[in-house]
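> here is a sequence together with a model predicted from it:
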Amino acid sequence: MLELSPESPLERREKEAINKQYLSLKTLYSPASIKLLSYWLMGVCILAFIVLFLPWQQNIRAMGELTALSPQDRPQIIPSPIDGRVDKWLVQEGSYVEEGEVLVVVSEIKDKFFDPKLIQRKEEVIGAKEDAIKAKKKKIDIYNQQIQLLRNGLALKLRQNENKILQQTFKVESDSLAWMAGIVDFENAERQYYSNQILYDSGLVPLTYLEASKSKRMKAEAKILVQQKKLDVSRNERKILGLENNAIQVSVLDKIAKIESEQTAAIAEMAEAEGSLIKLRNELSNLKIRAEYKNVRAPQNGYIINAKKSGVGETVKLGSPLLTFMPDKPSLAVALEVDAKDVPFIGKNRHVRLQFEGWPAMQFDGRPDIAVGTFGGEIKVIDSVIGKNGKFRVLVTPDPLEMNEAWPSELRMGLGVKAWILLDEVPTWFEIWRQLNGFPPKQKSKDEAPKMAKKG
């Protein structure tokens, strides 16, 4: 019954008397506990109705492990750089080493590298080859000098011969003038002879005078013949001197050709020697590098995780693993495995909440702002190709907006991680309706990456 006004003591006693007298009224009476329960149920319904309109953060769950963002920061196997035998271990498991520090000493097992002075002997061979090349170069220079001398001598001889030809030309001209003068003298003697013959026939001159002119005429004719022969000889000598130019050139050029042939052979030998020298220097460089490979060094600062080989004297092959190395201060990242159906709803710079194994945490789905013990991150890389396990790999790095709550410094590679990739906010009733119908999460923009408010 509803009490609309306060009851007086008298009315209360009368009411109790009536209730005791009439059993049916007593049966209809509601206990106080039932009233309290109805109040609670009504409050719960009102609260549930209010909750239906509160914002809900959609998310995608994923599992993964801790790794490094850069490949050079991830654990690596240090192999043996040569075929050899383990001589000495200079580190222990768990040791911190610096870049370039010697970890293992390996000795040679191939017979061609046994000689301890192999590098020195190779340097001596290279020195001898260099001396041989210098001698070849000197020989080639001498050939060049000989060729130059022959060319200079050829030019000199040709100039000398040209001078002789010029002199002989002058002689030919002189003989020609003498020959022409002889002809003039002969013609004068002949005219004088014929004149004297007429005078003799007329009886004006004696016979002796005629004979004298005849003798003079014959001497002039003989002189012409002599001058003609001298002129022919001079002309022949000039021709011979002209032919000597070709003979001089042929003789000298033949000598130059022979020297150039020897020079070409010397150049070929020097080129072959230089090729051999390059090969020897390459072998020397390889020997020096191989000698350095006997000392297996740390590629960077880091820690020795575990040795793959044990003991001293064990034979190892090229590329055989010697030990596992972990770089110091890696750039940490979380490698998550995301189902293919969820990849279209995530993008780079999406916010992620992370729970690391060993760190107690409490995450409330839909309310990341009240999570406890989780750490923030953002998606840095999404693989373009699906993995062998049928899932896509997603790399998550620390959130730069949460530097005051950085990831714990005690984290180690391979640590298990549970992640919630946060999507868009929707009303709670929408999320319940979506889950019941199996619809995908609501997505405003694939390129957007909203940053969530800092967790409380």
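Done, it's in. Being a predicted model, the structure only gives us computed values, none of them experimental. Residues are numbered from 1 along each chain as shown.

> C-alpha only now, for contacts and for neighbours.
Fine.

> next SSE downstream of the strand or helix carrying Glu130?
Taking DSSP states H and E as the criterion, Glu130 maps to helix 118-202. Using DSSP H and E, the helix or strand that follows helix 118-202 in sequence is helix 207-293.

> roughly how far is that following helix from the heart of the chain?
From the chain centre to the centre of helix 207-293 is a distance of 58 Å (Cα atoms, centre = their mean, to the nearest Å).

> over to stretch 154-172?
Taking mean C-alpha positions (Cα atoms, centre = their mean), stretch 154-172 and its chain are 68 Å apart.

> contacting residues around that stretch?
With contact meaning Cα atoms under 8 Å, 6 or more residues apart in numbering, stretch 154-172 is reached by 231, 234-235, 237-238, 241-242, 244-245, 248-249, 252.

> could you do stretch 16-28 as well?
Contacts for stretch 16-28 (Cα under 8 Å, 6+ apart): none.

> what's the span of that stretch, first residue to last?
Start-to-end span of stretch 16-28 (Cα to Cα, to the nearest Å) is 14 Å.

> buried set for that stretch?
Within stretch 16-28, no residue counts as buried by 16 or more other Cα atoms under 10 Å.

> again with stretch 86-93
In stretch 86-93, counting by 16+ other Cα under 10 Å, buried: 86-87, 89, 91.

> between the residues you listed, which sits nearest Cys45?
Val91 (68.3 Å; Cα to Cα).

> in three-state terms, label the closest one for me.
Classification of Val91 by DSSP: H, G, I helix; E, B strand; the rest coil places it in coil.

> check contacts around the residue nearest to it when sequence neighbours are not counted.
If the residues on either side of it in the chain are set aside, Val91 comes closest to Leu103, at 5.7 Å by Cα to Cα, 6 or more residues apart in numbering. For Leu103, the contact set (Cα under 8 Å, 6+ apart) comprises 89-91, 295-298.

> and for Pro408, the neighbour number?
When neighbours are counted by other Cα atoms under 10 Å, Pro408 registers 10.

> can you confirm it is in a helix?
No: looking at Pro408 with three-state DSSP, it is coil, so not inside a helix.

> so which helix or strand takes in Val426?
strand 416-427.

> against that first model, consider the following:
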Amino acid sequence: MLNITKNRLNRDVDLRQFESGRLVIHQRYYKHFNRFLLAFAGIAVIILFLPWTQTVSGTGYLTTLRPDQRPQTVQSPIPGRIEKWHVREGDFVLAGDTILVMSEVKDEYFDPQLVDRTRQQIDAKSRSVGSYQEKVRALENQVAALGQEQALKLEQTRNKLMQARLKVKSDSIDLEAARTGISIAQRQYDRTSTLEEEGLKAVTDVEEKRLKLQEAQAKLISAENKLLASKNEVLNARMEVGRIQAEYQDKVAKAQSELFTAQSAQFDTEAQVTKLENQFTNYERRRELNVIRAPQAGYVNKALQAGIGQTFKEGEQLVSIMPASVDLAVEAYISPIDLPLIHVGEKFRIQFDGWPAIVFSGWPNISFGTYGGVVVAIETYISPNGKYRILIAPDPDDHPWPDKIRVGSGANSLALLEDVPIWFEVWRQLNGFPPNYYTPERSAAGLSGKNQP
């Protein structure tokens, strides 16, 4: 029995004379075992021809479809010092609820009446703008009055000039009349002198004609003097027109210079008012920023700053908030070799961490504890972990996801691809081939519809 000797006991002793030997050593034992092997082989062959759903697995975690529903931190846009907390970790807050109150740490904002005093400066500058506007209006009226006065003066002087020209014409006529008179008086005098020499006229007649000749000569000289005086009046009127134009141009230029100076001061003051209004708005907005409020409804996860009197810089994180209402999705990562097999609208089965599940990757219909999902987005650039990121939303045709799952928990996903026999899947796995490349019917229909004219 222990093979200590080379003598075979079964050759010398018949074991079937014992009860145990009769029960074990018989020819029918091998017959039943062979039948078992044959049945097992038949069942195995049948199983190899059963349908098997190819899958692509991915790991990831729960996230949200919309970026504004993901966990966020509340930052302060200005530096400050914590004065009072109004929430605790785990509290539910609505949009606009006060989280904490802070105070200023910069000395230029220490004045509690900074906003009111800035408003007073704006009012004073606004009144100054009004004064400049009145001054501008008065100077504009002055310029207009000077223009009207200049027009009247010029018209009056031009009238004088016209009168002087007419007087020149009148004096010219008088001069011509005096010349004609002296010519007549000279002829009369000559004729009377000749007649007196002949004895036909008396001496008194000659003297009378000589007197008239002298009077005509006096009138001629007087007419010439008057003509020259009239011409001088014309020159004086012309000079007066030029003087009035120069005088009023100087006055108008001076008034316009003062007008432009007043307008410049007005515009400068208006710019100062605008700058002060900008500062006033900034101060009001900064005062509102001293109260940190919840951007949306959610739960306070963690206070990242603690204590009373603690200071922080602008942009520093103060508290973390998880939105209350979210549209959940699974952020899964798949290998680059499996990326061509994933399409938008692809069906997935998802197993969440903490939720017991029995998963049969090839037979999703008999899996238990998994939930349906649909691919809504596929990242076109590889992630730092060497895989591609996809977003899986709840399948509206499947039962809803559990209410108690939380953003950030892990999730395993299975993409349901083509149905193949089990023997083909075993052969593929043994050779390390990827799943069959295929295009879903909905994608193929969409592509064919686009290619139609």
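Received, thanks. Everything numeric here is computed off the predicted structure, so don't read it as measured data.

> still on that earlier bit, could you give the angle of the helix holding Glu130 of the first structure to helix 207-293?
170 degrees (axes from the mean of the first three to the mean of the last three Cα atoms, to 10 degrees).

> return the residue of the second structure aligned against Glu431 of the first structure.
Under the alignment (TM-score structural alignment), Glu431 of the first structure pairs with Glu425 of the second structure.

> before we move on, what about Leu322 of the first structure?
Using TM-score structural alignment, Leu322 of the first structure sits opposite Leu318 in the second structure.

> ok, now which ones touch its match?
73-76, 303-305.

> ok, now with 7 Å
Under the criterion of Cα atoms under 7 Å, 6 or more residues apart in numbering, the contact partners of Leu318 of the second structure comprise 73-75, 303-305.

> mind checking what secondary structure it has?
strand.

> quick one: it and Val252 of the second structure, what's the gap?
On the measure of Cα to Cα, Leu318 of the second structure and Val252 of the second structure end up 66 Å apart.

> in the first structure, which residues correspond to the longest strand seen in the second structure?
The single longest strand within the second structure, with elements called by DSSP state E, is strand 51-64. Per the alignment by TM-score structural alignment, strand 51-64 of the second structure matches residues 55-68 in the first structure.

> could you check how far Lys404 of the second structure is from Trp355 of the second structure?
In terms of Cα to Cα, Lys404 of the second structure sits 10 Å off from Trp355 of the second structure.

> what about these two, which has more around it?
Each of Lys404 of the second structure and Trp355 has its neighbours counted (other Cα under 10 Å); Trp355 has more, 11 against 6.

> which of the three states applies to the aligned partner of that one in the first structure?
Aligned against the first structure by TM-score structural alignment, Trp355 of the second structure finds its counterpart in Trp359. In three-state terms, and counting by three-state DSSP, Trp359 of the first structure is coil.

> grab the nearest non-local neighbour of Trp359 of the first structure.
Gly373 (6.9 Å).

> ok, and the closest non-adjacent residue to Ala332 of the second structure?
Spatial nearest neighbour of Ala332 of the second structure, chain neighbours left out: Gly60 (4.1 Å); criterion: Cα to Cα, 6+ apart.

> go ahead and confirm the one you found touches Glu331.
Yes: counting by Cα atoms under 7 Å, Gly60 of the second structure does reach Glu331; the two are 5.4 Å apart.

> among these two, which residue is more densely surrounded?
Glu331 (25 against 20).

> so what does the more buried one match up with in the first structure?
Counting by TM-score structural alignment, Glu331 of the second structure corresponds to Ala335 in the first structure.

> tell me if that match really is in a strand.
Yes: according to three-state DSSP, Ala335 of the first structure belongs to a strand.

> which residue of the first structure sits farthest from its center?
Gly203 (125.0 Å; Cα atoms, centre = their mean).

> separation between it and Val172 of the first structure?
Gly203 of the first structure is 46 Å from Val172 of the first structure, by Cα to Cα.

> in the first structure, which of the contacts of Leu318 of the second structure still touch?
Under the criterion both residues aligned by TM-score structural alignment, their matches' Cα atoms under 7 Å, those that remain in contact after alignment to the first structure are 74-75, 303-305.

> among those residues, which ones are buried?
Buried members of these, counted by 16+ other Cα under 10 Å: 74, 303.

> coming back round to it: and the residue mapped onto the residue farthest from the centre of the first structure from the second structure, how far is that from Leu211 of the second structure?
Counting by TM-score structural alignment, Gly203 of the first structure lines up with Gly199 in the second structure. Counting by Cα to Cα, the gap from Gly199 of the second structure to Leu211 of the second structure is 20 Å.

> please apply the same query to Gln142 of the second structure.
According to Cα to Cα, Gln142 of the second structure stands 64 Å off from Leu211 of the second structure.

> now do Glu379 of the second structure
Glu379 of the second structure is 132 Å from Leu211 of the second structure, by Cα to Cα.

> tell me the SS of Ser325 of the second structure?
Assignment for Ser325 of the second structure (three-state DSSP): coil.

> residues near it, how many?
11.

> neighbours around Leu207 of the first structure, how many?
14.

> grab the nearest non-local neighbour of it.
Per Cα to Cα, 6+ apart, closest to Leu207 of the first structure is Tyr200, 6.7 Å.

> is it true that the one you found touches Pro206?
Yes: between Tyr200 of the first structure and Pro206 there is a contact under Cα under 7 Å: 6.3 Å.

> among these two, which residue is more densely surrounded?
Tyr200 (16 against 13).

> list the contacts of the more buried one.
Residues in contact with Tyr200 of the first structure (Cα under 7 Å, 6+ apart) are 206-207, 210.

> which bit of the first structure covers stretch 287-297 of the second structure?
Aligned by TM-score structural alignment, stretch 287-297 of the second structure corresponds to residues 291-301 of the first structure.

> can you pull the buried residues of the matching stretch?
Within stretch 291-301 of the first structure, the residues that qualify as buried are 291, 293-301, counting by 16+ other Cα under 10 Å.

> which residues touch it?
81-82, 97-107, 327-328.

> could you rerun that using 6 Å?
For stretch 291-301 of the first structure, the surrounding residues in contact (Cα atoms under 6 Å, 6 or more residues apart in numbering) are 81, 97-106, 327-328.

> and which of those residues is nearest Gly414 of the first structure?
Distances from Gly414 of the first structure to the contacts of stretch 291-301 of the first structure, taken by Cα to Cα, are shortest for Pro327, at 14.0 Å.

> quick one: Arg70 of the second structure from Ile321 of the second structure, how far?
On the measure of Cα to Cα, Arg70 of the second structure and Ile321 of the second structure end up 9 Å apart.

> skip the chain neighbours and tell me the closest residue to the most centrally placed residue in the first structure.
Nearest residue to the geometric centre of the first structure (Cα atoms, centre = their mean): Gln72, 18.0 Å. Closest residue to Gln72 of the first structure apart from its sequence neighbours, by Cα to Cα, 6+ apart: Pro327 at 7.8 Å.
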